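J.: next comes the sequence, and after it the predicted model I'd like to discuss.
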Amino acid sequence: MTMESIWKRRQQLHLKKFSRYSKYIFNDHFVIVLLFLIGALAFRYSEFVKTLTPDFVWGEVLIVLLFSLSIFIGKLATLVEAADQVFLLAKEKEWGGYFQKAKRYSLVFPAVLLFFIGAAAMPLLFAGRTIQISDFLPIYATLLLLKSIQLDLQVLALKCNDRAVIQKNNGLLWIFGVLLFSISIFFNPWVAPVLVTLYTVLLHKKVQVRFETKYPLYQWENITAAEEQRTARVNRIINLFTDVPQVKNKAKRRKYLDGILRRVEGKGNTFQYLYARAFMRGTDYSGLFVRLLLIGVVLLAATPAKSLSLALSLLFLYLTGFQLMPLYFHYNENMMNRLYPVPNGDKFAGFKKIITYLLGCEAVAFALAITVGVDWMAGLIALAANLAFVWCFIRFYMGSRTAKRENTFS
């Protein structure tokens, strides 16, 4: 088995995993929220750009810093496994080609992201009258070339065990990026990609050979640990949308929430006590709630239209309530749940109080966001509409929905 065949097999498995989970990440609810969020932010951004004058130099400075930092987005996906340092150690010289394929594969996602970052920054540069629309091509080429060099540094770092050297290389690349993007934005955008290309052709190979001479062997423990950390971060993001077997959720103490917990746990309802702790100390439901809350607040604060903001507020409340419904069945697989000497009606009563607290807080937060985005009168109307919606959702929808699914578990 060659290293090329090993890479192709692992790449196929990686793409298969991503395609399997992508349908859960980009579900209907998330796509709708994402479209509204992008639309609202784009509208706010366009209104802000209209207010700019050609002497707005600070915006161009911020773009230079943004571009210089954006080249560090994305880690090298080596797809290395722990057993490689034992069973494939004999192919040490062949790993160079493997990691070059990993570098090209790792460049795909940053290339797409850098395209959108560059496209989003262009209106701010147009306002300064220093950039034309045709200048986007050399700026994007500079972003791609610098990102490619940054991935090369990550490949070289696989042989280096000195963190100070790695940080020094990244620092020099960042300074180089600031210089190139300053030239692109303030002087001529076509100069930067030419300089990067000249560096790649004339100096890059010499730097690589010198580095590999000083650090000849791969640091397999560091490579394996880095890939495990990268995979764990990706799995945690996917786990926000669906269960990932590799991610083991653990209850977190979160002592700073004890004051809130004592107020919502209930005194005479066992299930309310359990549901409160499942929400506060777990990561599935609390992460989902916080994510929708933050996205909704940002979106509503950026939406100036009164009727649209009210509709979005009700939509987010429905999405939050709908996504939190599985919390009702959180303890169904626990046999102790059926041995509790408590009335069965306490289960829905306790769940209803927890959802009332959560949706009530979200309704108030959305009303405050609408007050910021529109005016105080729209905020009051939104508060009344939100609270009415929460009452109707809990009173008419949630009971029938949980009762129907409860029968399937019985």
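T.: Cool, got the structure. Not measured: the values here are computed from a predicted model.

J.: alpha carbons only for contacts and neighbour counts from here, please
T.: Noted.

J.: contacting residues around the host helix or strand of A40?
T.: Assessed by DSSP states H and E, A40 sits inside helix 28-50. Helix 28-50 has contacts (CA atoms under 8 Å, 6 or more residues apart in numbering) with 123-124, 127, 295, 298-299, 302-303, 319.

J.: of these, buried ones?
T.: With burial judged by 16 or more other CA atoms under 10 Å, the buried subset of these is 123-124, 127, 298-299, 302-303, 319.

J.: rewinding a little: which one of the contacts of helix 28-50 is nearest D135?
T.: Comparing the contacts of helix 28-50 against D135 with CA to CA places P123 closest, at 12.0 Å.

J.: which residues touch that closest one?
T.: P123 sits in contact with V49, where contact means CA under 8 Å, 6+ apart.

J.: same thing but 10 Å
T.: P123 makes contact with 45-46, 49-50, 129, 131-133, according to CA atoms under 10 Å, 6 or more residues apart in numbering.

J.: and it, how far from Y45?
T.: 9 Å (CA to CA, to the nearest Å).

J.: buried residues, the helix of greatest length in the chain. List them.
T.: Longest helix in the chain by number of residues (criterion: DSSP state H): helix 345-373. Of all the residues in helix 345-373, those buried under the rule 16+ other CA under 10 Å are 347-348, 350-356, 358-360, 362-373.

J.: next one for the comparison:
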Amino acid sequence: MFDSHAFYKKRLASHMKELGRYTRYIFNGHIAFALFFFIAAVAYYYQAWLAQLPENFPTAAIIGIAFGLVVSYSPVRTLLQDPDLVFLLPAEEKMKPYFRNSIIYSFVIQLYLILLVAAALGPLYTASYPGREGNAYLLTIVVLLIFKVANLLANWWMYRTRDSNHRRLELLVRTVMNILVFYFLIAGEMLGACIVTILFAALFLYNYFLAARQAGLVWDLLLEKDQNRMQAFYRIANMFSDVPHIKSSVRKRQWLVSLVTKNIPFEKRHTFDYLYRITFVRSGDYVGMYVRLIIIGGLFIYLIPNIWVKLLFVILFLYMSSFQMMTLYQHHRTIMWLDIYPVEKTDRQHSLVKLIFQLTIFQTILFACIFILMQEYTGFLFAIVAGIVFTYVFVNGYVRRKLT
């Protein structure tokens, strides 16, 4: 007899083994040091900023939005695989323990995000409302956990409908309600919180009865959602190690491709110059990751008051960008045609080193321009010099050595 509970335990054990295999590469010595420095600097300046917090600071709105988004993001990790659409679909009635365990597992693995956000915003709450007792914030966290469970169930019931527009509308309405509930709780307006909670309960019951009328789960949707989340993890892990399971996504971006390739000479030794540039633009999340690091790094450089710490963040984000771009070298490892290209291996390595150098120098210039916006011209000169020196040493030293 088919035991879906025992089957889930085997599937979960295999999943945890897969995660552990790549997690140890992600949190290696380089990234651990960068994260430690990053968290320490943020904590120090966060505490200093709280000491000068304005009286009219919109604490309730910020915490309400943060808590509302955290509980609204409630995906259910089913751990389904492609063959399940054939072999498990006929046994859907016996899969209830499996999916119940999936919901419990999803709640447990998302607790870290809830506790992280609650811990980060706790000092802000205390600084903004010094007259309130500490139990008030703890009760808000309890409500946060209750709403997390409710959102997980509501999200699970929405997997029974194929109408993507309906799912998106339901998620939007539920997210707005979540934000309003926590805004009213933090602001101390209990009447507003009660009214929105009643509306949320009505939506919750509507989702339940709507799901009960459906014939069954949309298995292909469950599989698609779960594989998308796993592919997102693989793309992150692929920045640090070779991941054979990753599926590359390709986007056209014709105008950007023409921009980065128009000056490449039509010569054999520039073959990989062209390939790595169009790979950077069109494949995976390379451009997105590069832009995100520029935006996040720029925000920290702009907000942190100490010029020397600003320069340290310049170096930190340059390091993170150049380190993660090294995975371009292995991006086409499964394409055997590259091995028969009449191109020297040294030319291939030189093409990637040159691309990483150019991207990092461009990032250095953008970070340095932030100092000009703040009229810190000495910082601009230091950022340019430090960025160029770091780029030259790191790219021509560490990166080139790793590619040989």
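T.: Noted; the coordinates are in hand. Source: prediction; values computed, not measured.

J.: picking up where we left off before, check which helices and strands the longest helix of structure 1 sits against.
T.: helix 258-264, helix 270-281, helix 284-301, helix 306-323, helix 376-392, helix 399-409 (3 or more CA pairs under 10 Å, 6 or more residues apart in numbering; DSSP states H and E).

J.: select, out of these, the one closest to L195 of structure 1.
T.: For L195 of structure 1, the closest of these is helix 284-301, at 40.1 Å, according to CA to CA.

J.: please state the offset of that closest one from the chain centre?
T.: Distance of helix 284-301 of structure 1 from its chain centroid, counting by CA atoms, centre = their mean, to the nearest Å, is 13 Å.

J.: what comes up buried for it?
T.: Buried residues in helix 284-301 of structure 1, counting neighbours by 16+ other CA under 10 Å, are found at 284-285, 289, 292-293, 296-301.

J.: got the angle for the longest helix of structure 1 vs helix 284-301?
T.: Calculated by axes from the mean of the first three to the mean of the last three CA atoms, to 10 degrees, helix 345-373 of structure 1 forms an angle of 30 degrees with helix 284-301.

J.: scan the contacts of P123 of structure 1 and report the most crowded one.
T.: I131 (20 neighbours; other CA atoms under 10 Å).

J.: what's near enough to touch that one?
T.: So I131 of structure 1 contacts 122-125, 184-189 (CA under 10 Å, 6+ apart).

J.: try it again with 8 Å
T.: Neighbour list for I131 of structure 1: 122, 125, 185 [criterion: CA under 8 Å, 6+ apart].

J.: what are the ranges of the strands in the stretch 51-200 of structure 2?
T.: Using DSSP state E, counting those that start in this stretch, the stretch 51-200 of structure 2 contains no strands.

J.: quick one on the thing from earlier: widest-spaced pair of the buried ones among the contacts of helix 28-50 of structure 1?
T.: The span of those, defined through CA to CA, is set by A127 and L319 at 38.0 Å.

J.: give me the contact list for stretch 98-118 of structure 2.
T.: 4-5, 7-8, 66-67, 70-71, 74-79, 141, 144-145, 148-149, 152-153.

J.: what range in structure 1 does the top helix by length along structure 2 sit on?
T.: Using DSSP H to define each element, structure 2 has its longest helix at helix 96-128. Counting by TM-score structural alignment, helix 96-128 of structure 2 lines up with residues 96-128 of structure 1.
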